[in-house]
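Novice: need a structure here:
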Amino acid sequence: MDKIQGKAHFHEKTKILANQIEKKQIAVIDHEDIDPIAAESLIKKNVKAVINLKRSMSGEFFHEGVKRLLEQNIKVFDIHPNSDIGKWIHGREIEINHNYLFVIYSQKKYDVGPLKEYNMPFVRLLEEKGKKNLPITFEKFSSNSISYAEKDLIQLLECWKKWEHGSALQGKDVLIVIRGTDYEKDLDCVKKYFIRNGNNISLIAVDGAANEMLHKDMHPDYIIGDMDSVSSKVLQCGAKLIVHQGAKGHSPGMQRVKDHQLSANTVTFIGLSEDAAIAFALKEGAKKIYLLGGHRDMEEYLSKGRKGMGSSLLIKMLAGSKIIDLKGIHHLYDNSRKSQSLFWHFRKIYHSLPFLRGSKSEKEMREMKA
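Specialist: As a prediction, the model looks like this:
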């Protein structure tokens, strides 16, 4: 293996690291089972390599985070044995050579420890292990979700009763955007085919999704969350800021808002910030709630370190038919474009070959297109 040299950048939260790290640096993360959205955020920053203080892929369940990084020729390593060296090597020049990590200091190399490298055969082995574990993992996840939902129900109802109804979204359609798997592709699709000037639709970004929305020139009306992954520029974009605090009133995001000399409202609600965003839309009288990028399956919750999805089950039951889930909608339009491309390719061949033109009428060709 060729040696890899670069400046290390560490943060406990991958989503924050992805906002801070510069291109061609080496990402040092603390992330058990790298999920696809975390992988994509590192790919966008064109990192040289990823060093993980935890297991990048445990094999306990199936996910594609490591695979996506390797497909983009980004090396992935776990530090072995698990080590707490992230803060120490942050900002320092490091070198990866023959699966060993070195720190370069005063023109000298210091041995930090061995690394475990991931490659495609090893990833496929772990994928198979994850698939075999599915029945057991699903049973645990389902039991946890039901158990958590029973415990969360009382708190959810308390939060709901204390939350006064408003009219800010009365009769409006609402698009809530969350940093879920492939949400950027879904956002491109929605912007192209659904969002039009004059549409009576309000845009709500959940935390770091606001960064991508502004990048795509979609200005959110509201940003809801703990604000930790929202860039400073986006915080000041003019959107109304709503800091999500837990049922016990803990809201670390408010300090960040104050640090930027901005003001924000708070909402007290259990669960994820996307759950709070749905509750906000309901309380403010939204007509329909279009959910883009929302977490909805076992893999996504486990990748976030959550062993169940109790509060999310409850809020979606509460919202009922008002929610329209747009997750993965880009696949529909990708397939549509492929079909159109095949048609025009065949039409070009048809017009270039006289014996084909003589065998099919224009009417038949139009029927084929239809």
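
Novice: make it CA atoms for all contacts and neighbour counts henceforth
Specialist: Fine.

Novice: right, and residue 257 touches residue 263 too?
Specialist: Yes: at 6.5 Å, residue 257 counts as touching residue 263 under the criterion of CA atoms under 8 Å.

Novice: buried ones in stretch 83-102?
Specialist: 86, 89, 90, 93, 94, 95, 96, 99, 100, 101, 102 (16 or more other CA atoms under 10 Å).

Novice: Pick out whichever of residue 257 and residue 263 has more residues nearby.
Specialist: Neighbour tally, residue 257 and residue 263, criterion other CA atoms under 10 Å: the higher count belongs to residue 257, 21 against 13.

Novice: in the one helix or strand the more buried one maps to, what counts as buried?
Specialist: Residue 257 belongs to helix 253-259 when assigned by DSSP states H and E. Under the neighbour-count criterion of 16+ other CA under 10 Å, helix 253-259 has 253, 254, 256, 257 buried.

Novice: Going along the chain, name the helices of the stretch 101-250 of the chain.
Specialist: Secondary structure of the stretch 101-250 of the chain (DSSP state H, counting those that start in this stretch): helices at 120-132, 134-162, 183-193, 209-215, 232-235.

Novice: can you redo these as a markdown table with mean neighbour count?
Specialist: As requested, the helices of the stretch 101-250 of the chain are exported to a markdown table (neighbours: other CA atoms under 10 Å):
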| stretch | mean neighbour count |
| --- | --- |
| helix 120-132 | 15 |
| helix 134-162 | 15 |
| helix 183-193 | 17 |
| helix 209-215 | 20 |
| helix 232-235 | 16 |
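
Novice: how about JSON lines for these, with distance to residue 30 added?
Specialist: Output for the helices of the stretch 101-250 of the chain, formatted as JSON lines (distance: least, CA to CA, whole Å):
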{"stretch": "helix 120-132", "distance to residue 30": "19"}
{"stretch": "helix 134-162", "distance to residue 30": "22"}
{"stretch": "helix 183-193", "distance to residue 30": "23"}
{"stretch": "helix 209-215", "distance to residue 30": "21"}
{"stretch": "helix 232-235", "distance to residue 30": "23"}
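
Novice: among the buried residues of stretch 83-102, which are in helices?
Specialist: Mapping these onto helices (DSSP state H) picks out 86, 89.

Novice: Restricted to strands, list the buried residues of stretch 83-102.
Specialist: When the buried residues of stretch 83-102 are checked against strands (DSSP state E), the matches are 93, 94, 95, 96, 100, 101, 102.

Novice: and for comparison, fold this next one:
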Amino acid sequence: MTAPRAVVSGTARLGRRTKDLTKRLRAGDIAVIDHEDIDRVAAEALVEKGPAAVLNAARSTSGRYPNAGPQILVDAGIMLVDDCGPSLFESVREGSSLTISEGRILEGDRELLQGAAQDAASVAAAILASREGLSEQLELFARNTLEYMLRERDLLLDGVGAPDIATDLADRPVLIVVRGYHYKEDLAALAPFLRENRPVIIGVDGGADAVLEAGWKPQLIIGDMDSVSDRALASGAELVVHAYRDGRAPGMERLEELGLADRAVLFPAYGTSEDIAMLLADEKGASVIVAVGTHGTLEEFLDKGRAGMSSTFLTRLRVGSKLVDAKGVSRLYRQRISTLQLVLLALSGLIALGVALWATPGGQAVFQLLGARLDDVLAWFTALFATRPAPGS
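Specialist: Presented below is the predicted three-dimensional model:
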């Protein structure tokens, strides 16, 4: 744990959506966000960029549930100033030089705003208090789960509504990558599995960029196309646009601008893009579905802070017989050594041994003796098939 500095200065970078801001954030900048209940994924993305401070217009912990984000930021030594108010984005300009001290936000000698400076003690107290809200969140989660089940029963039970795609998933392993919890570590640990099994790789929005960064290529990209790069979209992958149930698909507009709309199909459904990726893989006959960066535990569902995460809970129940978490695969999977690899290894050892023997006088004598023996065997074998003169000729 690193204690945040009492006073920091840096260049302001504004972004109401944390995942968009991190794309242009640099070490030492001051991140200006509007993110109530900062979740673990957002906090880890910020920590990776190394800002000097984070100014939040909203409350980093609202008290609804014990979210992990503020603790991660404070433990990383990043100054966190909370609940600065909606005027934060009006008072602070992009690229301005700010100084932060005890919650005061200064531009030069002029004080712009006053927020609530957070430290380890205040964050721990907020987390403790927010545990009282867990029962209400679990109630809400249960209600949303029932509503989603009623709305999407045909898709969940019979796969009705899943689009036709060109990519063949039948009887093949499928890897679904979401840019979520520990996705980088999981992708690195899965390298042997990927090399040997060659699964169909599905990137969910920004997960497609994670796949490319890891040195692989997605065959399918699924999502609303708001957080995936142009590079990933142009990689040649088949595109499945997550649309609203009424047919509206904002992501298709972006693909039309890039000239990629003819390679895309629509998938109208409630829930998250992570959900429809799993449902599509299951419906198209995937033999196993390996999930990277997805949400699997109650803590992760609540930490996401969205009522829609109840759909992910039901989706996991629907595809549970095929679904394997990446951590489980990396722990249990052992790369098999093929017969060809064993033969090549044995030949390499024999060649190395032969070179070593040839370099010694004794070894050269052995090779000469073996050569003489080989000549005798070849002469005997040749004599067996030599033409013999006929009797009396």
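
Novice: sorry, back to before: can I get the ones in strands among the buried residues of stretch 83-102 of structure 1 in TSV with distance to residue 348 of structure 1?
Specialist: TSV is the format used below for these (distance: CA to CA, whole Å):
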residue	distance to residue 348 of structure 1
93	55
94	55
95	53
96	52
100	55
101	56
102	58
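
Novice: quick one: which two of the residues you listed are the most distant?
Specialist: Greatest spatial distance in these: 93 and 100, 14.2 Å, computed using CA to CA.

Novice: ok, now which ones touch residue 76 of structure 1?
Specialist: 49, 50, 51, 52, 56, 66, 69, 70, 117, 118 (CA atoms under 8 Å, 6 or more residues apart in numbering).

Novice: same question, residue 103 of structure 1
Specialist: By CA under 8 Å, 6+ apart, the contact list for residue 103 of structure 1 reads 89, 92, 93, 94, 95, 109, 110, 111, 112.

Novice: now the helix holding residue 257 of structure 1: which residue numbers in structure 2?
Specialist: Aligned using TM-score structural alignment, helix 253-259 of structure 1 spans residues 251-257 in structure 2.

Novice: The matching stretch: how far from the chain's middle?
Specialist: Between the centre of stretch 251-257 of structure 2 and the centre of its chain there are 24 Å (CA atoms, centre = their mean, to the nearest Å).

Novice: Same check on stretch 23-33 of structure 1?
Specialist: 16 Å.

Novice: ok so, going back, which of the contacts of residue 103 of structure 1 does structure 2 keep?
Specialist: Contacts conserved in structure 2 for these, using both residues aligned by TM-score structural alignment, their matches' CA atoms under 8 Å: 92, 93, 94, 95, 109, 110, 111, 112.

Novice: what does the third one align to in structure 2?
Specialist: Across the two structures, residue 94 of structure 1 finds its equivalent in residue 98 of structure 2, going by TM-score structural alignment.

Novice: Name all residues that make contact with that match.
Specialist: Contacts of residue 98 of structure 2 (CA under 8 Å, 6+ apart): 9, 10, 11, 12, 30, 105, 106, 107, 108.

Novice: Can you classify the second one by secondary structure?
Specialist: Look at residue 10 of structure 2: counting by DSSP: H, G, I helix; E, B strand; the rest coil, its state is strand.

Novice: neighbours around it, how many?
Specialist: 19.

Novice: The helix holding residue 257 of structure 1: average distance to aligned residues in structure 2?
Specialist: By mean CA distance after the TM-score superposition for structure 1, the fitted helix 253-259 of structure 1 averages 2.5 Å away from its aligned residues in structure 2.

Novice: Which element is encountered next along the chain beyond that helix?
Specialist: Counting by DSSP H and E, the element after helix 253-259 of structure 1 in chain order, helix or strand, is strand 265-268.

Novice: packing partners for that next one?
Specialist: strand 240-245 (3 or more CA pairs under 8 Å, 6 or more residues apart in numbering; DSSP states H and E).

Novice: what about residue 46 of structure 2, distance to residue 84 of structure 2?
Specialist: Separation of residue 46 of structure 2 from residue 84 of structure 2 (CA to CA, to the nearest Å): 18 Å.

Novice: And residue 26 of structure 2, by the same measure?
Specialist: Taken as CA to CA, the span from residue 26 of structure 2 to residue 84 of structure 2 is 22 Å.

Novice: more neighbours, these two?
Specialist: residue 84 (24 against 18).

Novice: residues contacting that one?
Specialist: Going by CA under 8 Å, 6+ apart, residue 84 of structure 2 touches 55, 56, 57, 58, 113, 114, 115, 116.

Novice: got the contact list for stretch 35-52 of structure 1?
Specialist: For stretch 35-52 of structure 1, the external contacting residues (CA under 8 Å, 6+ apart) are 4, 6, 14-15, 18, 21-31, 63-66, 68-69, 72, 74-79, 179-182, 300, 303-304.

Novice: matching residues in structure 2 for it?
Specialist: Aligned by TM-score structural alignment, stretch 35-52 of structure 1 corresponds to residues 39-56 of structure 2.

Novice: buried ones in the matching stretch?
Specialist: By neighbour count with 16+ other CA under 10 Å, stretch 39-56 of structure 2 contains the buried residues 39-47, 49-56.

Novice: Show me the strands in the stretch 201-350 of structure 1, by range?
Specialist: Along the stretch 201-350 of structure 1, the stretches classed as strands by DSSP state E, counting those that start in this stretch are 201-206, 222-225, 240-245, 265-268, 288-292, 323-325.

Novice: Dump those strands to a markdown table, plus mean neighbour count and distance to residue 125 of structure 1.
Specialist: Shown next, in a markdown table, are those (neighbours: other CA atoms under 10 Å; distance: least, CA to CA, whole Å):
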| stretch | mean neighbour count | distance to residue 125 of structure 1 |
| --- | --- | --- |
| strand 201-206 | 24 | 35 |
| strand 222-225 | 26 | 37 |
| strand 240-245 | 24 | 40 |
| strand 265-268 | 18 | 43 |
| strand 288-292 | 22 | 32 |
| strand 323-325 | 16 | 33 |
